[in-house]
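**Student:** quick one, what's the 3D model for this:
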Amino acid sequence: MSSVLFHDGQFFRDDKMLVGAGSRGLRYGDGVFETMKVNRGTIQLGSQHMDRLFAALQLLEFDCPGFFTSGYLLDKIKVLATRNGHASLGRIRLMVYRGNGGLYDPENHYPHHIIQSWALPPANHQWNENGMLLGIHRKAQKAADVLANCKTNNYLPYVMGALEAKRQKWNDALLMNTSGRVCEATIANIFLIQDRRLVTPSLPEGPVAGIMRQYLVRKITEYGYDLSEQPVTEEQLLGADEVFLTNSSYGIRWVGEIGAKKYTSHLTRAIYQEIIQPLFLSPSA
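**Tutor:** This next block holds a predicted model:
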């Protein structure tokens, strides 16, 4: 069965051509996106995703009409996921982009939007028994600027990291910021554990302000774990006892190796069982 997508108020076949050569989204990456999970008919942490999206749209000076609200987008996501048969467990990508025009003369600042959905396998909700293999990408670095915490459509550092990860047969690549410190992975935030103390790069260091990261930082504190948001050096990374990645799709994935360094997963697994599994069972938490 073919899938459909939602674009600017209408449903189309997912192979529909939607933008032309004059699109600022195509020319300049002028826009932002959100990747979300539909779980048991609920958009997991949906309100947090909408808060991040609309903060980014305000930063990028989009002109949102009255109907373009969190409620409108969340409703269309659910309708699309249901139509495509992805409402039980699916991945959503919502992209908002500016329309036609040159750099200094956009036609307008209307938030054109595309919503797509895909099915996720049951393994998405399962603990990864085999630790991930990561490497460090050093060619493209992440600037810790005003855009760094947003998921913008200008994604080239992550593209470069993903190309190297595929070439090197890594599961993901770690990006460094322009100060030479650990920033994040291409599709996830990163946490370290040393002597049962958790550390994650602080937002001024340039990582995307991940929704699962935000959720976990809050929950970890509630559960009494010791957590610090701070700059993270490569030396700290390679000296850690455990490393794990987080994103909205898979929750937590523990890392088994980075280069010659091997990691354990004892505390990471406890955090998964205590915090992430309950979220999967009650996605609106």
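**Student:** please count neighbours and contacts with C-alpha atoms only from this point.
**Tutor:** Noted.
**Student:** give me the element L198 is part of.
**Tutor:** Using DSSP states H and E, L198 sits in strand 197-201.
**Student:** ok, now which ones touch I193?
**Tutor:** Residues in contact with I193 (C-alpha atoms under 8 Å, 6 or more residues apart in numbering) are 199, 240-243.
**Student:** need the contact list for N153.
**Tutor:** N153 makes contact with 25, 29-33 under the criterion C-alpha under 8 Å, 6+ apart.
**Student:** residues contacting the host helix or strand of L26, please?
**Tutor:** For L26, the element it lies in under DSSP H and E is helix 24-28. The contact list for helix 24-28 (C-alpha under 8 Å, 6+ apart) reads 19, 21, 30-31, 97-103, 106, 153-154.
**Student:** kindly recompute the last result at 10 Å.
**Tutor:** The contact list for helix 24-28 (C-alpha atoms under 10 Å, 6 or more residues apart in numbering) reads 19-21, 30-32, 95-103, 106-107, 112, 153-154.
**Student:** now intersect those residues with the strands, please.
**Tutor:** 31-32, 95-97, 112 (DSSP state E).
**Student:** ok, so of those residues, who is nearest V255?
**Tutor:** The shortest approach to V255 among the ones in strands among the contacts of helix 24-28 belongs to V32, at 28.4 Å (C-alpha to C-alpha).
**Student:** that closest one reaches M50, doesn't it?
**Tutor:** No: checked against C-alpha atoms under 10 Å, the pair V32 and M50 is beyond contact range at 11.9 Å.
**Student:** SS state for G135?
**Tutor:** Counting by DSSP: H, G, I helix; E, B strand; the rest coil, the backbone at G135 sits in strand.
**Student:** what's near enough to touch it?
**Tutor:** Per C-alpha under 10 Å, 6+ apart, neighbours of G135: 161, 164-165, 168-175, 185, 257-260.
**Student:** and the buried ones among the residues you listed, selectable in ChimeraX?
**Tutor:** To isolate the buried subset of the contacts of G135 in ChimeraX, counting by 16 or more other C-alpha atoms under 10 Å, use the following:
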select :161,164,165,170,172,173,174,175,185,257,258
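**Student:** closest to E222 out of the contacts of G135?
**Tutor:** The closest of the contacts of G135, once distances to E222 are taken by C-alpha to C-alpha, is A185, at 25.6 Å.
**Student:** ok, the closest one - contacts?
**Tutor:** So A185 contacts 134-137, 158, 161-162, 172-176, 207-208, 245-247 (C-alpha under 10 Å, 6+ apart).
**Student:** let's see this one next to it:
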Amino acid sequence: MTATTQNRTGSAGLESADTDGSAHSGGSRLRIWIDGRVVDTPDEARVSALDHGLVVGDGVFEALKVTAAGPFAVQRHLDRMTRSARALGLPDPDHQTVRSAIEAVLAGREWAEGKIRITYTGGHGPLGSQAAYGPQTLIVAAEPREVSPAITTIATAPWRRNEHGALTGVKSTSYAENVRGLAYAHHHGASEAIFLNTAGNVCEGSGTNVFCVYGDRVVTPPLSAGPLAGITRELLLEWCAIEEADLTPTEAAQADEVFLTSSMRDVQAVRRWDELEYGAPGRITTQLAAEFARHSSDLIDP
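**Tutor:** Take a look at the predicted model:
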């Protein structure tokens, strides 16, 4: 690794632009399924002011990419959504209904690369933290996206993840902590914030998993460290030789390469982490990115 000290300008610049792949398209290119019907504008897709997903964040979600071949890894995302729903005490979402909604919002699309957001909440509930009454709310939305760049920069957030919390490992709609972390990263000229956990070890990004490379050895924090079980992370662990181990900030700083994974970023090399710089993309990151691209192009629903 080449490590140099770099002065921060405090200006986000180009690297503060959203890199989750969302095109912010709106209009007729955005399609939303809600209550069994498809609408083309957000104003037509309304939920109750008493929806528990709005009132207390009692809901879960999934975001998955769409390519020319179709939506990627749908079943894995549905399985994770079910695990998240069970963790919140919500009934299992109906997978076939979600799949039908995905087909509906993608029907007749004029774009190849896109994003699907699936939101599932407790539905109507009290103005407090008691259980929702239901029935549950399901929303599936799709829009085109710009493919994420191959290289990015990251910044360490000043807040810690609780690896023992009730929402650890749950992809909950209670996402304000991530919103704040991402804003911090943008303010510091980065596209992603990296959180440590309460033990002081590397945990995850606001919407990504983190990997460090030491020679030919690739390491990512274990789920016991508190990160979300990312779908791209899961597939890389199945397809490639990668270790799970706790990483201290000092150990992470000694890495030869660092990369992120997520459903929108795939395998994304890190050029700068705070003041540390890397020759990105490195050899191993390039190999793993190619391996992931090869497997994912062969298997649309691995």
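**Student:** tm score of chain vs chain?
**Tutor:** Aligned and superposed, the two chains score 0.88 in TM-score terms (TM-score structural alignment, normalised by the length of the first structure); 270 aligned residues with a C-alpha RMSD of 1.9 Å.
**Student:** from the contacts of A185 of the first structure, which land in helices?
**Tutor:** Per DSSP state H, helices hold the following members of the contacts of A185 of the first structure: 158, 161-162.
**Student:** what do we get in the second structure for H266 of the first structure?
**Tutor:** In the second structure, the residue paired with H266 of the first structure according to TM-score structural alignment is R283.
**Student:** ok, that match to V258 of the second structure distance?
**Tutor:** Distance, R283 of the second structure to V258 of the second structure, using C-alpha to C-alpha, to the nearest Å: 11 Å.
**Student:** who's more crowded, the two?
**Tutor:** For R283 of the second structure versus V258, neighbours defined as other C-alpha atoms under 10 Å are more numerous around V258 (31 against 14).
**Student:** now that one, nearest residue through space, not along the chain?
**Tutor:** C212 (4.6 Å; C-alpha to C-alpha, 6 or more residues apart in numbering).
**Student:** what segments of the stretch 1-150 of the second structure are strands?
**Tutor:** 31-34, 37-39, 59-67, 70-71, 114-121, 137-144 (DSSP state E, counting those that start in this stretch).
**Student:** what's the mean distance for the shortest one versus the first structure?
**Tutor:** Strand 70-71 of the second structure, aligned to the first structure and superposed, deviates on average by 2.2 Å (mean C-alpha distance after the TM-score superposition for the first structure).
**Student:** on that earlier part again, and the furthest pair within the ones in strands among the contacts of helix 24-28 of the first structure?
**Tutor:** Greatest spacing in these, by C-alpha to C-alpha: V32 and H112 (10.7 Å).
**Student:** which one of these two is surrounded by more residues?
**Tutor:** Neighbours per residue (other C-alpha under 10 Å) separate V32 of the first structure from H112, with V32 holding more: 24 against 17.
**Student:** and that one, what's its match in the second structure?
**Tutor:** Residue mapping for V32 of the first structure onto the second structure gives V60, with TM-score structural alignment as the criterion.
**Student:** check contacts around the nearest residue to its match once chain neighbours are set aside.
**Tutor:** In this structure, V60 of the second structure finds its nearest non-sequential neighbour in S172, 4.2 Å apart by C-alpha to C-alpha, 6+ apart. Shown in contact with S172 of the second structure (C-alpha under 10 Å, 6+ apart): 53, 57-62, 81, 84-85, 87-88, 119-121.
**Student:** if we can go back for a sec, so which of the strands of the stretch 1-150 of the second structure comes closest to L236 of the second structure?
**Tutor:** When the strands of the stretch 1-150 of the second structure are compared for distance to L236 of the second structure using C-alpha to C-alpha, the nearest one is strand 59-67, at 16.1 Å.
**Student:** for the residue nearest to the spatial centre of the second structure, helix, strand, or coil?
**Tutor:** Nearest to the geometric centre of the second structure sits G207, at 3.7 Å (C-alpha atoms, centre = their mean). G207 of the second structure carries the three-state label coil when classified by three-state DSSP.
**Student:** map it across to the first structure for me.
**Tutor:** Superposed on the first structure with TM-score structural alignment, G207 of the second structure falls opposite I187.
**Student:** equivalent analysis for P227 of the second structure, please.
**Tutor:** By TM-score structural alignment, P227 of the second structure lines up with P207.
**Student:** same question for R99 of the second structure.
**Tutor:** R99 of the second structure maps onto L74 of the first structure when the alignment is built from TM-score structural alignment.
**Student:** who are the neighbours in contact with that match?
**Tutor:** Contacts of L74 of the first structure (C-alpha under 10 Å, 6+ apart): 42-43, 46-47, 49-50, 80.
**Student:** neighbour-wise, which one of the residues you listed leads?
**Tutor:** Highest neighbour count within the contacts of L74 of the first structure, by other C-alpha under 10 Å: I43, with 24 neighbours.
**Student:** quick one: contacts for the aligned residue in the second structure for that one?
**Tutor:** Here I43 of the first structure is matched to P71 in the second structure, going by TM-score structural alignment. With contact taken as C-alpha under 10 Å, 6+ apart, P71 of the second structure is in contact with 64-65, 102-103, 106, 113-116, 300-301.
**Student:** so what's the residue count around V270 of the second structure?
**Tutor:** 25.
**Student:** cheers, nothing more for now.
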